[in-house]
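Enquirer: Sequence and predicted structure below; questions after.
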Amino acid sequence: MIIKGKVWKFGDDISTDHIAPGRYFHLRTNLPELAKHVLEDAREDFPKIVKKGDIIVAGKNFGMGSSREHAPRIIKLAGISCIIAKSFARIFYRNSINIGLPLVEIEETDEIDEGDVIEVDLRNGIVKNLTKGKTYRFNPMPDFILKIVEKGGIRNYIKEFGDYFVE
């Protein structure tokens, strides 16, 4: 699975409240409407400028805070195809995989700038910065997680294969 997109940069400790601001709690049953406010507390203009296929690159502890399942959902609905960070909050990571939003951990996120175009090879564990000609390696996703991501989330995976791992 290869993903290619333009980078939007965020720093450390981006919380689920940054992603899905609490003042829009009333929209939690209308995710397309909530997605119009994604990450606006971290960057006010983000919901208006993000495009389908774009990639978020961030620092440490992305998705920290409460276990709001709608946080990764609205990121995906906004068009983000992948998030790369130094580290992720554990529950955010699992919620993202469950909906088919791939997450990649690399230490060198500071070397990637906003506007760079990058390519992510999930199967082989490679991030290529096509703008700067640099390559970074990460531990490839296990096959069962790749299959969940490829199917667009765990629901679609279970619909197709049942609740067991298919090789």
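Expert: The structure has been received and is ready for your questions.
Enquirer: CA atoms for contacts and neighbours, from now on please.
Expert: Will do.
Enquirer: A strand includes Val104, no?
Expert: Yes. Assessed by DSSP: H, G, I helix; E, B strand; the rest coil, Val104 belongs to a strand.
Enquirer: Quick one: neighbours of the residue lying closest to it once chain neighbours are set aside, just the number.
Expert: In space, Val104 comes closest to Ile84 once its chain neighbours are excluded; the distance is 4.7 Å by C-alpha to C-alpha, 6 or more residues apart in numbering. Residues contacting Ile84 under the criterion other C-alpha atoms under 10 Å number 24.
Enquirer: these two touch, right, Ile84 and Asn61?
Expert: No. Under the criterion of C-alpha atoms under 8 Å, Ile84 is not in contact with Asn61, lying 11.1 Å apart.
Enquirer: A strand includes the residue nearest to Val104, no?
Expert: Yes. Ile84: assigned to a strand according to three-state DSSP.
Enquirer: A further structure is provided below for comparison with the first:
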Amino acid sequence: METGTIFKFHNDLDTDQIIASQYLLLPNLDEMKGHAFESLDPDFSKKVKPGDFVVGGENFGCGSSREQAPGVLKALGVQAVVAKSFARIFYRNSINIGLPVIVCKDLPDEVNTGDKMVLHMSEGTVEANGKTYSCTKLPEYMQNILNQGGLIASLNKEEK
């Protein structure tokens, strides 16, 4: 994996803070993605680059079950979301669309927005600020789902 820049957010980050409900009326993720994290960082969508990371605290992605929340992050090219813990529905929606979500208990307290990070998903580690952190290593079947672009893409490939 490549080195990316960290964009750090707080505990209990709600899906409405990722993409506010009024933008769900837009016709597609491409039009929605420019409004990601707008209430917390109005310039987030201009600053984030493909391969960057979103880092959060406890209960990342709580709130409504909108699949557009992980969808806009993937559309912006976010490489992965790393947090202390995830709301179950956000976690599931992320895997479904092929956005890696990694539980890493210690990293969020020791990094800041702008720090650089490297994710080694297959090893279950993250490197940042000269330190290596242990993270939850995804089971092989989940990594395969992510590698194929998400659950639907994976199931479609199995049918052929």
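Expert: Happy to help now that I have it. These figures come from a predicted structure and were not determined experimentally.
Enquirer: just to revisit the earlier point, contact partners for the residue nearest to Val104 of the first structure?
Expert: By C-alpha atoms under 8 Å, 6 or more residues apart in numbering, the residues touching Ile84 of the first structure are Ile55, Ile56, Val57, Ala58, Leu103, Val104, Glu105, Ile106, Thr109.
Enquirer: The first one matches what in the second structure?
Expert: Mapped onto the second structure by TM-score structural alignment, Ile55 of the first structure lines up with Phe53.
Enquirer: show me what contacts that match?
Expert: Phe53 of the second structure touches Gly4, Thr5, Ile6, Phe7, Val78, Gln79, Ala80, Val81, Val82, Met117, counting by C-alpha under 8 Å, 6+ apart.
Enquirer: what residue of the first structure matches up with the fifth one?
Expert: Alignment note (TM-score structural alignment): Val78 of the second structure maps to Ile80 of the first structure.
Enquirer: For that match, which non-adjacent residue is spatially closest?
Expert: Using C-alpha to C-alpha, 6+ apart and skipping residues adjacent in sequence, the residue nearest Ile80 of the first structure is Asp54, 5.0 Å away.
Enquirer: isn't that neighbour right up against Gly5?
Expert: Yes. Contact criterion C-alpha under 8 Å: Asp54 of the first structure and Gly5 qualify, at 4.7 Å.
Enquirer: intersection of neighbour lists for those two?
Expert: Ser81.
Enquirer: how much space is there between the nearest residue in space to the match of Ile55 of the first structure that is not next to it in sequence and Asp12 of the second structure?
Expert: Excluding its sequence neighbours, the residue lying closest to Phe53 of the second structure (C-alpha to C-alpha, 6+ apart) is Ile6, at 4.9 Å. Remark: distance between Ile6 of the second structure and Asp12 of the second structure (C-alpha to C-alpha, to the nearest Å) = 18 Å.
Enquirer: Neighbour count for these two, which is higher?
Expert: A direct count of neighbours by other C-alpha under 10 Å for Ile6 of the second structure and Asp12 places Ile6 higher, at 26 against 17.
Enquirer: Spit out the contact partners of that one.
Expert: Asp52, Phe53, Val54, Val55, Val111, Asn112, Thr113, Gly114, Asp115, Lys116, Met117.
Enquirer: And those residues, which of them are buried?
Expert: By neighbour count, with 16 or more other C-alpha atoms under 10 Å, those hold Asp52, Phe53, Val54, Val55, Val111, Asn112, Lys116, Met117 as buried.
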